[in-house]
Each structure stands twice: as C-alpha cells, then as structure tokens.
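Enquirer: have a look at this prediction, sequence included:
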Amino acid sequence: MEGIIELKHVLKNFGYQSLFQLTKIIMPIITVPIVSKALGPGGLGIFNYTNSITQYFVLVASLGISMYGNREIALVYNRKENISKTFWEICLLKAVLTCITLLVFLLFTTFLGNKIYFYIQSLTIIAVMFDISWFFMGIEDFRKTSMINLGIQFVTFILIIFLIKDSSDTILYVLLQSVGTLLSQLLTWLFIHKHINFKKVAFLDSFRHIRSSFEFFIPQVAILLYTNLNKTLLGVFIGSTAVGYYTNSLTINTVFITVITTLDMVLLPHMSGLYAKGNINKMVDIIDKTIHLQLYFSVPAMFGMLTVYDKLVPWFFGKEFLFINKVIPLFSILIVVMPLGMSISRQYLIPIGKVKIYNKSVLIGAVINILSNLILLPWIGFFGVVFSNLLAEIFVTVVRTKSFLNQTNFSFKKKNLLVIFCSSIIMWFVTRIITNGMSPTFLTNLIQVSIAVPIYFLLTSLFGYNPILSGLGKWKKEN
C-alpha cells in the first residue's frame, strides 16, 4: 500500500511538472516564429548574446544552491529535522551572494555595448535572490511552482503576441522576459508560510552551506562553459546573427529534451528520500524502468526531427533562418544523449551524494568544449562551435553512464534497444518517402507526424517491446 501511495505522489508531481514543461514547449512553438520573424536574426541574436553574458552572473549568484537546496531540504524533510532553520540559512546565503554579484555585474557592463539590454537583464540576477523553487521541489510539492510559472508564462506569451512587431521592439522583448522571470520567483513566497516559520539565523550558520553548494556550483560553471560560452564566442567572433541561428537550431531540439527529462526533476527529491531511508536497490530498479522508458521516446523523437526539420524551418522560423536546415540534423543526436546523462545524474549521482563523479563529467565536457573551439572555430567557423557542443555533451553522458554501470547492477536491455532503433529507422524512412514531394507547410508536418507515430507504435508492439501497452495491461490487472 505504501508503494502505491508513493507512486501516486510521484505521478501527481509528474503531472504538474509535465503540464509546466509542456507549456514551456508550446509557448516557444508559437512565439519563436513570431519573435524570429519580428526581431530577425540580429534582434534575436542581441537578446541571446546579452542573455548569455548575464547568465554567467546568474550562475555565480546561485552558487549551485538550487540543486543543493533541493537535495538538502529533501534530506532534512525525510529525517524530520528542523526544516525552517535550513531554509532561512540558505535564503540568507543567496541574498548576500546575489547583492554582491549584482554590484559586480553593473560595474562590468559599463564597459560593454548594448548597456540598456544588460541593465534590463539584471532583473534576472535579482530574481535569483527570491528563487525558492528548490524548497518546494525538496518537499515534493511541484503544484505551486508549476501553477505560478504557468500563469506567468501565459501572460508573457499574450504580451509578446500583441506587443512584439519588429526589430525596434527588441528592448521590450528583453523587458518582458526579465520581468516574467522576476515575478515567477516573487509569487512563490505567497505560499511559503504554510511550511516555514520565521527563524532568525546566525550569519555564520548560513555560510556553513557554502562548501556543499560550491560542489554543485563547479559543474554548473563547467556546463555553462560548454553551452552558454558557445553563444558568447559566436557573438564575439562571428556576430549576433550567428547566435540567432545557433539558438534556434538548439531550441527546436530542446523541445523534445525538455519533455523527456521532466520525470528526472520530479524523481530527484524522491530518490534523495529513498537514499535517506537506505533503499538503494529500489532506486536502481526505478532508474532501470525510467531510462528504458525514456529511450522508448527519445530515439524516435530524434528520428522524428530528422523526418520533419526541412519541412518545418521555412514556415516556422521564416526564410531568413533557412541556414539552420544544415544545423538541426546535427543537434538532433542531443535528443537521445542529453536526457540519458541527465537521468543518471538526477536520479542517482546527486541523490546519493556522488557529486565528485557528477563534477568530473561536466568538467571533462567543459575542457573538451574549450579545446575543440580553439581548434575548430578558426578552422570551420560556425560549425566548429556546433561540433564542440556535440562532443562535450557526448563525453559528459559517456562518463556518467560508465560510472553508473560500474557502481550498480544496471544493464541496458539490448533486445529492447534493437526494437526501438529498428522501429525508429523504419518510421523515418517510410515517412520521408511518402512526404518527400510535399511543400514545407504546417499541414505537411502534421501529416508526417500522423504517419510516423502510428508506424512506430505499431512496429514496437509487433517486435515485442511497447512499455505503454505493458503498463496499461498491468494497470488493468491491478484495478
């Protein structure tokens, strides 16, 4: 009975988080073409370039506290310890770090161009101080943060549709994004009094969290070096238009990555709770199921992107972005690679405190990204940055997967993987052949999806591995 209650709780949180993540996906699907056509590669590039630099300061202000706070609250909550004291200690630490970082940011940006954009983006740094989403995730309450973010995203979405008309609205677009981020953090404080009592905490007690949170900060710096740094390099050495191409190429693939990794965020505090109770075997059993379920969706999603991309770009992004038809297929491999690496880190390495292995993987990724850029950027320009990103992400996932396999009895089910890949390849081939002569329109993409999804679902069923049907069968028996 306890296991059923736990499962329902996880599924409930998964539902809220999925709703939020789906909204995060649907909004860009509608707003990206509007913004891309209105602002153009130049305006969009300015936003992404200034945002990429601002994110370095957001990272410093956060100091890994979001991930650390999530785990720490989950551990304290499950051990019935003083959760209010821990909460206020972490909040005080964040406030001090944010104020210092904001001051440095304002001084630093006085020496850069596009000052007005940077000043507006400073609101996202202030938002870090008020971010307590880590607390609600730690107590496995995803409803409040999901609903608030949904509301803010919807309002921002409406304002973008009605207010962003051309490249002269770039400043307004930056303002809408920054204010939305700040408001989403401020509103969560309306619900904290139900869980937390005010406690005056000592300044020194607050700083006891620095060392542990810094362990989570190191990998975030490394991650930024092989993600955000690429945008900065493109902006400096090639131009803001290249940043626009790069960002949109990643964004369209990130849509799938976001959906697929939703369960990982929900399971992180749950796994931390299981670890606090010593249920390691149960953790590995859950990971086994979730990773294979994840691959069941991520592999066909990758081949699905390879199916629709050239019919999607012209009507979705506009003719100014036709160049990214050369880039999207390369980035599509990340739909499989990134979720796998994220699952292992969020469901196993972080909950059990194996932060050193987690750090090692992202540090390797950062080093590979920097070295690759030094070699490839001068040689092949834009595509040098693309290949550097791919190499970094692949190595990160390989290191995490190898470590996980060595420490547990987990193994990939080769037969299931063969079914997934064969079904996906056949799906891709048949759909491409049928729709080859069609024009690049929304209707064509809709037809492609309508053909591809049933083919994949039918083939995996015929070949003997369809976890959706298996899960429904078990559910019917139990009910």
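Expert: Thanks, I have it.

Enquirer: all contacts plus neighbour counts: C-alpha atoms, from now on.
Expert: Fine.

Enquirer: could you pull out the helices for the stretch 301-450 of the chain?
Expert: Using DSSP state H, counting those that start in this stretch, the helices of the stretch 301-450 of the chain run over 328-331, 334-344, 355-380, 382-407, 414-435, 442-462.

Enquirer: which of these is buried the deepest?
Expert: helix 334-344 (a mean of 23; mean count of other Cα atoms under 10 Å).

Enquirer: these two touch, right, residue 329 and residue 307?
Expert: No: the pair residue 329 / residue 307 is not scored as a contact, 9.4 Å apart, by Cα atoms under 8 Å.

Enquirer: returning to that earlier point: turn the helices of the stretch 301-450 of the chain into a markdown table, columns for distance to residue 10.
Expert: Below are the helices of the stretch 301-450 of the chain laid out as a markdown table (distance: least, Cα to Cα, whole Å):
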| stretch | distance to residue 10 |
| --- | --- |
| helix 328-331 | 31 |
| helix 334-344 | 16 |
| helix 355-380 | 24 |
| helix 382-407 | 23 |
| helix 414-435 | 25 |
| helix 442-462 | 26 |
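
Enquirer: comparison target below:
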Amino acid sequence: MKSISRNYLYNLSYQILTLLTPLITAPYISRTLGVNGIGEYSFSYSIVAYFVLLAGFGIPSYAQREIAYNQDDPYGQSRIFWEVISLQIIFVTLSLIGYYTLGKVWGVDSQIYWVQALNIVAIFFDVSWFFQGLEEFGKIVFRNFLVRIANIALLFLLVKTPNDLILYTFIMAGMNVVSGLLICLFLKNYIRRVPISEIHPFHNISTVLQLFLPQIAIQVYVILDKTMLGFWADTYTENGYYEQADKIVKMCLSVTTSLGTVMLPRIAFTFAQGSIEKVREYMMKSYRFIFSLSIPMCFGLIVTASNFVPWFFGPGYEPVAKLIAIESTVIITIGLSNVTGIQFMVPTKRQNELTFSVVAGAIFNFVINLFLIPAFMSTGVAIATALTELVVTTVQFWLVRDFFSIKEIFKQCRTYLAGSIVMILGVSFLAKTLSPSILHTLILIIAGGLMYIACLLLMKDDMLCLAIGKVKRKFSH
C-alpha cells in the first residue's frame, strides 16, 4: 500500500512547480502579449476546451478508478489499459473531426484556433490515469517537472512581442502533447499482452457516460463564462482581465485539489474492500485538511490582491485585483466539492449524484451570467463563478447527508476560521502602510503565514502538531 503522505508530497511538489510557473512567466507574458493578447488566447482556448472535453469523454476518471480497483491484478490492469486506449482513439478522432467541421462552418481564419487543436491531440497520449490508479505519483511528478521547466525556458526564449501570440499558443498546446509522450515511456514495465478477443472497450460505456456528464456540466460553468464574455464584449480586454484573475485563484486552488488526485484511488481501493468506516475516516481528514489550507489562502488573496497585481501584471491590469478578491471564495467551495465529488462520489459509484450537483451549478451559472455579464462584464463573471461554486458545494452536502454529518464537517473548520480572521485583521492593518512592490507583497505573505501558524499553535491544532512531530522525527533520524 502506497503512502498517502508521500503521494501527497509528490503531488504537492508538482503543484508548487505549477504555482511557480505562472509566478515566473505571467509578469513577462502579460507585458509581452498585452491584455488583449491574453484575452484572445483565453477566448480561443475556451472554444477548443469543449472538444478537449469530448476527446476525454470521462475516460480518465473511469480508468483511474478501474485501475485502482485492480491494483493487485497486473493482467486486469493491462486489459483495462487497452480498452481505455481504444476508447481514447475513437473519441479523440471524433473530437478532431467535430472541431475541424466547426472551424470550416464558422469560417475561422485565425491560425490560433487551429494551433489550439494540439490540445485535443494531447488527450490521446496522456495516460496519467494509469499511474494515478496504481498510486505511482512519482513518475507523473517527474514527467511534469521536466515539461514545466522546458515550457518556462521556451516562453522566455521565443516569445518576444505581441505578434508572437501564435507561437505562445503553440508552445502551451505543444507541451501538452510532449507531456503525454513522456509518461508513455514508463508503460513498458507495466503493460502485458492481452488477446484482442478479451478487449471490450464498450462494455462499461454507460459508466463512462455517467462520469462524462458531470464533466460536461462542470465545463459549462468553467469555460462557458469565458466564451459568453468574449461574445458580449467589444474587445478581448475583459477576457484578459478575467483570465489573469482566474489564473491566480486557480493557481492557489491547485494546492488543495492535489489531495483529490491522491485520495481517489485510495478511497476506491478501500471501498472495494468494504471498509466503509475507513472511507468515512479518510473523508473527515480530507475535509479538515482542505479547511486548513483553503480558508487562509482565500482570506490572504482578498487582503493582498491590491498590493501584488500592479507590480505583478504591470500597467493596464488594475481591475484584476477586484476580480481576484471576488473569485477567491472558490478556493474554499471548490476545495470542499472536490473532496465530496471527486474523492467520495466517484470512487463509491455515486457519480449520478455528482452529475446532479454540477448540472444544477451549470444551469444556475448560465442563467445568472445572462444577467451579470451584460451589466458588469468580467466583474459579473467573477460574481457568477463564486455563487455557482457555492451552489454546487451546497447541493453536494445535501446529497451526502446520509453518509456524513454536515455539522461534523463544519466543526473541522473552527480553528482555521479563527486563525484566518486574526490573520486577515493583522495583514489588513499592515497593508495600509505598504505600497505595491515585490518586497511589500512578500512581507504581507510572510507576516500573514506567521500569524496564522502562531494562532494554530496557541490553539494546539492536532493536525499541525502531528505534522511538526513528523518533521522532528525525520530530522532526528
């Protein structure tokens, strides 16, 4: 049995690199391409994203779960692998045909849309789901590390002016293809030959479809808002504002959602063994962990956004600070819905409830965007996103009330809420005396982190004390 803490650290190390990548490249790219260029990239990607979704067709979630169920059966893993690859070939091909047809009917004449098609091709080569199901996260992190470093280097070396938008798009999409090719190199030590007569790619297609439906709904309110904003606005500028704000918020969010990738195969395996109480124990620990990170990150973004946006993105991006403050609440709500939906509903075969929750969110998001975007543009999108994630999380909690005590879940957050309130009061007072600069933003972040940790130590938080104890034991050895 793989170590959850080790796998989380593997995933966290990659998420830290994911955090560092935009921190390194965003100031350069935002100034090089400009807010309009960033907005055009955001809008074009929002179009191809629907076809990327079709190419995936819910297959990765299904495959990861099935591999996890068969961790002790190498031959079964190989059979599942070939069935999934067969499905990926079919759906990637259909997606490419659909995207090309739309482009011709729409009369697309900009190269950026055709370059974005590489994101669809990348789905075929990405077999991360196989290693996630086996809880072999070290290989995925190693692959991702190489790709991220190469991505950063290419952006600085090749993207020089606003006219390099197509080249920027090619690098971003092309590295996704390279990423998939690299992970395939590890397969030869795991995959066995399986007779074609035993490969039945469509035998679980109804389950795959059930997992695909929530992804459609999620994409509707994750991507559709950018598409709607692009159609309503006169220029790509509003998309540029929202893209940058969304990038910062999702960057922080990735630290918490990385736990879901680790816990899904573990909970799936535990559920398959019939250990229901152990599943419940894992879940309560996950909720507590999410609260411990998401609440201070949300509060921290709210209070520091106006300090770091001016120097980080440069002139012309001032409205981004307000958008970050509005959207930052999704760090908490998505963190919680990731635990409930991805860590619990998917591995315990309650995907229909997951579908219901995200469909409710998608409908709500579409309707509220119809009112908010024309009136408030990018601000309206940020408000709609925050409210939508709250709706999704609330619906999911209502659906799992038979398995979890909602009161018990929220008892996990009391310590972290108290510490975060102290932190935001202290940092708000300090921020009044500091002007926007790299040094002053670092001061605010460090001061806020120290205040939060000090509060948890004073309240003798069990999880923090346990983490400190583990670190002490490591050093003592």
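Expert: On my side now, so go ahead. Please read these numbers as outputs of a predicted model, since none were measured by experiment.

Enquirer: nearest to residue 270 of structure 1, of the helices of the stretch 301-450 of structure 1?
Expert: Shortest distance between residue 270 of structure 1 and the helices of the stretch 301-450 of structure 1, using Cα to Cα, is found for helix 334-344: 13.3 Å.

Enquirer: structure 2: matching residues for the closest one?
Expert: The aligned range for helix 334-344 of structure 1 in structure 2 is 330-340, by TM-score structural alignment.

Enquirer: repeat for stretch 283-299 of structure 1
Expert: So stretch 283-299 of structure 1 sits over residues 279-295 in structure 2, by TM-score structural alignment.

Enquirer: list the contacts for the aligned residue in structure 1 for residue 389 of structure 2?
Expert: The alignment partner of residue 389 of structure 2 in structure 1, by TM-score structural alignment, is residue 393. If you count contacts by Cα atoms under 8 Å, 6 or more residues apart in numbering, residue 393 of structure 1 has them with 334, 337-338, 365.

Enquirer: could you check how far the residue nearest the centre of structure 1 is from residue 24 of structure 1?
Expert: With distances taken as Cα atoms, centre = their mean, the residue of structure 1 nearest its centroid is residue 258 (5.3 Å). Separation of residue 258 of structure 1 from residue 24 of structure 1 (Cα to Cα, to the nearest Å): 8 Å.

Enquirer: for stretch 280-299 of structure 1, buried residues please.
Expert: Within stretch 280-299 of structure 1, the residues that count as buried by 16 or more other Cα atoms under 10 Å are 283-284, 287-288, 290-292, 294-299.

Enquirer: now, which of those sits nearest residue 46 of structure 1?
Expert: For these, with residue 46 of structure 1 as the reference and Cα to Cα as the criterion, the closest is residue 298, at 31.7 Å.

Enquirer: residue contacts, the closest one?
Expert: Contacts of residue 298 of structure 1 (Cα under 8 Å, 6+ apart): 256-257, 260, 335-336, 339.

Enquirer: thinking again about what came up before, what residues are shared contacts of residue 329 and residue 307 of structure 1?
Expert: In contact with both residue 329 of structure 1 and residue 307: no residue, using Cα under 8 Å, 6+ apart.

Enquirer: who's in contact with residue 333 of structure 1?
Expert: Counted by Cα under 8 Å, 6+ apart, residue 333 of structure 1 has contacts residue 302.

Enquirer: what lines up with residue 57 of structure 1 in structure 2?
Expert: Checking with TM-score structural alignment, residue 57 of structure 1 has residue 51 as its match.

Enquirer: again with residue 195 of structure 1
Expert: Aligned partner of residue 195 of structure 1 by TM-score structural alignment: residue 190.

Enquirer: go ahead and confirm its match touches residue 73.
Expert: No: taking contacts as Cα under 8 Å, residue 190 of structure 2 lies outside contact range of residue 73: 11.1 Å.

Enquirer: give me the spatial nearest neighbour of the aligned partner of residue 259 of structure 1 in structure 2, chain neighbours excluded.
Expert: Aligned against structure 2 by TM-score structural alignment, residue 259 of structure 1 finds its counterpart in residue 255. Counting by Cα to Cα, 6 or more residues apart in numbering, residue 15 is the residue found nearest to residue 255 of structure 2 once chain neighbours are left out, at 5.9 Å.

Enquirer: and residue 313 of structure 1, by the same measure?
Expert: Residue 313 of structure 1's closest residue in space is residue 322 (Cα to Cα, 6+ apart), at 6.5 Å.

Enquirer: what's the match for that neighbour in structure 2?
Expert: Aligned partner of residue 322 of structure 1 by TM-score structural alignment: residue 318.

Enquirer: does its match touch residue 311 like I think?
Expert: No: the criterion here is Cα under 8 Å, and residue 318 of structure 2 misses it with residue 311 at 9.8 Å.

Enquirer: any idea which residue of structure 2 is furthest from its center?
Expert: residue 197 (37.6 Å).

Enquirer: quick one: the top helix by length along structure 2 to structure 1 mean distance?
Expert: Across structure 2, the longest stretch assigned as helix under DSSP state H is helix 4-56. Helix 4-56 of structure 2, aligned to structure 1 and superposed, deviates on average by 1.0 Å (mean Cα distance after the TM-score superposition for structure 1).

Enquirer: and the helix or strand just after that helix, how far from structure 1 on average?
Expert: Per DSSP states H and E, the first helix or strand lying C-terminal to helix 4-56 of structure 2 is helix 59-69. Compared with structure 1 after fitting, helix 59-69 of structure 2 deviates on average by 0.8 Å (mean Cα distance after the TM-score superposition for structure 1).
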